[in-house]
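Asker: Pasted the sequence and its predicted model underneath.
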Amino acid sequence: MPEQFATLAGGCFWCVEAVFDDVTGVNTVESGYIGGTVPNPTYEQVCSGRTGHAEAIRIGFDPEVISYGDLLDIFFHVHDGTQLNRQGNDVGTQYRSAIFPHDLEQDEEARAAIARAQEETDKPIVTTIEALGEWYPAEDYHQEYFAREGSKNGYCMAVVAPKLQKFRKSYAARLKAAATA
């Protein structure tokens, strides 16, 4: 079965990229921008909140190793789908929770994943399902940011590291390190 792609926005892309880099069956994770109106936006433009783009990740995965539904369950585990246009102290539409399905099957699975996530909380899930628009890779310095800069960056230590630790504890069997042990 050929590689498939998932495009997800769950706050700062450094946070979600770091988690999915560790998942067995994930081949690539690219940070970027999607869902806006300005062609080839820069990080500064997206951060202004005026382009309509979300910080997002595009995951290349092997569906024979991990399903799209499992990726979505991990997504809801590591970010808060009940926060509108924010994740923690990161506030603005660029930090919204959104799923960008690549086809009808992914759209149906996104709706099912939102329903599963809703069963786990009393607060309404505000994650949107948005049309897959033009994908713009983020600048090179954003790619694999946590892997390169995490231990030197206060934001990463305060925000990304705890998300990664939570994921690793809850999904130990899904870690690439576990698969090679």
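Answerer: Thanks, I have the structure now. Numbers count the residues shown, from 1 in each chain.
Asker: Please count neighbours and contacts with C-alpha atoms only from this point.
Answerer: Fine.
Asker: Could you list the buried residues of the longest helix along the chain?
Answerer: Longest among the helix segments of the chain by residue count, using DSSP state H, is helix 104-119. Across helix 104-119, burial judged by 16 or more other CA atoms under 10 Å covers 106, 107, 109, 110, 113, 114, 117, 118.
Asker: Provide a list of residues in contact with the fifth one.
Answerer: Remark: with contacts taken as CA atoms under 8 Å, 6 or more residues apart in numbering, residue 113 is in contact with 69, 72, 73.
Asker: Check which element follows the longest helix of the chain along the chain.
Answerer: Following helix 104-119 in sequence order, the next helix or strand is strand 128-129 (DSSP states H and E).
Asker: take the one below as the second:
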Amino acid sequence: MNDSLVVAGGCFWCLDAVYRQVEGVKDVVSGYTGGHTANPFYEQVCAGGSGHAEAVEVVFDPQVISREQIMELFFVSHDPTTLNRQGYDVGTQYRSALFYRSEEEKQFFTEQIQHAQQFWADPIVTTLEPLGTFHVAEPIHQDFYANNPYSGYCQVIINPKVAKVRQYYSSWLKS
């Protein structure tokens, strides 16, 4: 059986790169959600006018990795205390957000934010939003890090995040 969570924490390439190396994660799909534009595309979302966030759907086997572990990786992989920004990526499309499908999932996300707050000096600004339509991003954005390891963005922005996860969560990683 597989479960999934939809999360946003800056550029989707970063979260995609982190989650793909975790044991029990079956798939990571980069996409757009939380906006008002039908059929958004990358350039439109990056321009900030669609209202969508760059997000990932993390599909995982709960017999191997718990949703609490998925959330722990989420809060370690980006800075949830910066509003509409992750590093040089600025705008609502890069917001920290959790997209829920049910009241139970909303409650779970609320509890995870409260738990994570103890590890951050500044208030967590991660939003809770109902999951509307999840628009799968263009093929070039799927598994971007593995397909473009030498791009400047991967080298400068993604590599440190991946290294941090490898350092602290090596027992959770695929062999």
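Answerer: Alright, I've got the coordinates. Since the model is a prediction, treat every value here as computed from it, not as a measurement.
Asker: Figure out how far the longest helix of structure 1 is from the centre of its chain.
Answerer: Taking CA atoms, centre = their mean, to the nearest Å, one finds the center of helix 104-119 of structure 1 at 15 Å from the center of the full chain.
Asker: again with stretch 60-80 of structure 2
Answerer: Between the centre of stretch 60-80 of structure 2 and the centre of its chain there are 10 Å (CA atoms, centre = their mean).
Asker: Just give me the neighbour total for the closest residue to residue 4 of structure 2 other than its chain neighbours.
Answerer: Ranked by CA to CA, 6 or more residues apart in numbering and with sequence neighbours excluded, the top spatial neighbour of residue 4 of structure 2 is residue 59, at 4.2 Å. Counted with other CA atoms under 10 Å, the burial measure for residue 59 of structure 2 works out to 20 neighbours.
Asker: Distance check, residue 59 of structure 2 against residue 70 of structure 2.
Answerer: Between residue 59 of structure 2 and residue 70 of structure 2 the distance, using CA to CA, to the nearest Å, works out to 10 Å.
Asker: same thing with residue 34 of structure 2?
Answerer: Using CA to CA, which is the criterion applied here, residue 34 of structure 2 is 20 Å from residue 70 of structure 2.
Asker: Same question for residue 63 of structure 2.
Answerer: Residue 63 of structure 2 is 13 Å from residue 70 of structure 2, by CA to CA.
Asker: who's more crowded, those two?
Answerer: Here residue 63 of structure 2 and residue 70 are set side by side on neighbour count (other CA under 10 Å), and the busier one is residue 70, at 21 against 10.
Asker: What strand or helix carries that one?
Answerer: Mapping residue 70 of structure 2 onto the secondary structure by DSSP H and E places it in helix 67-77.
Asker: Relative to structure 1, and after superposing, what's the average distance for that helix?
Answerer: Its aligned residues in structure 1 lie a mean 0.8 Å from helix 67-77 of structure 2 after superposition (mean CA distance after the TM-score superposition for structure 1).
Asker: What is that helix packed up against?
Answerer: For helix 67-77 of structure 2, the elements it packs on are strand 3-9, helix 12-20, helix 103-117, helix 159-168, judged by 3 or more CA pairs under 8 Å, 6 or more residues apart in numbering; DSSP states H and E.
Asker: List just the one of those that sits closest to residue 80 of structure 2.
Answerer: Within the helices and strands packed on helix 67-77 of structure 2, the stretch nearest residue 80 of structure 2 is strand 3-9; the backing value is 7.3 Å (CA to CA).
Asker: Return the set of buried residues in that closest one.
Answerer: 4, 5, 6, 7, 8, 9.
Asker: got it, and stretch 141-148 of structure 1?
Answerer: Going through stretch 141-148 of structure 1 with 16+ other CA under 10 Å, the ones that come out buried are 142, 143, 144, 145, 146.
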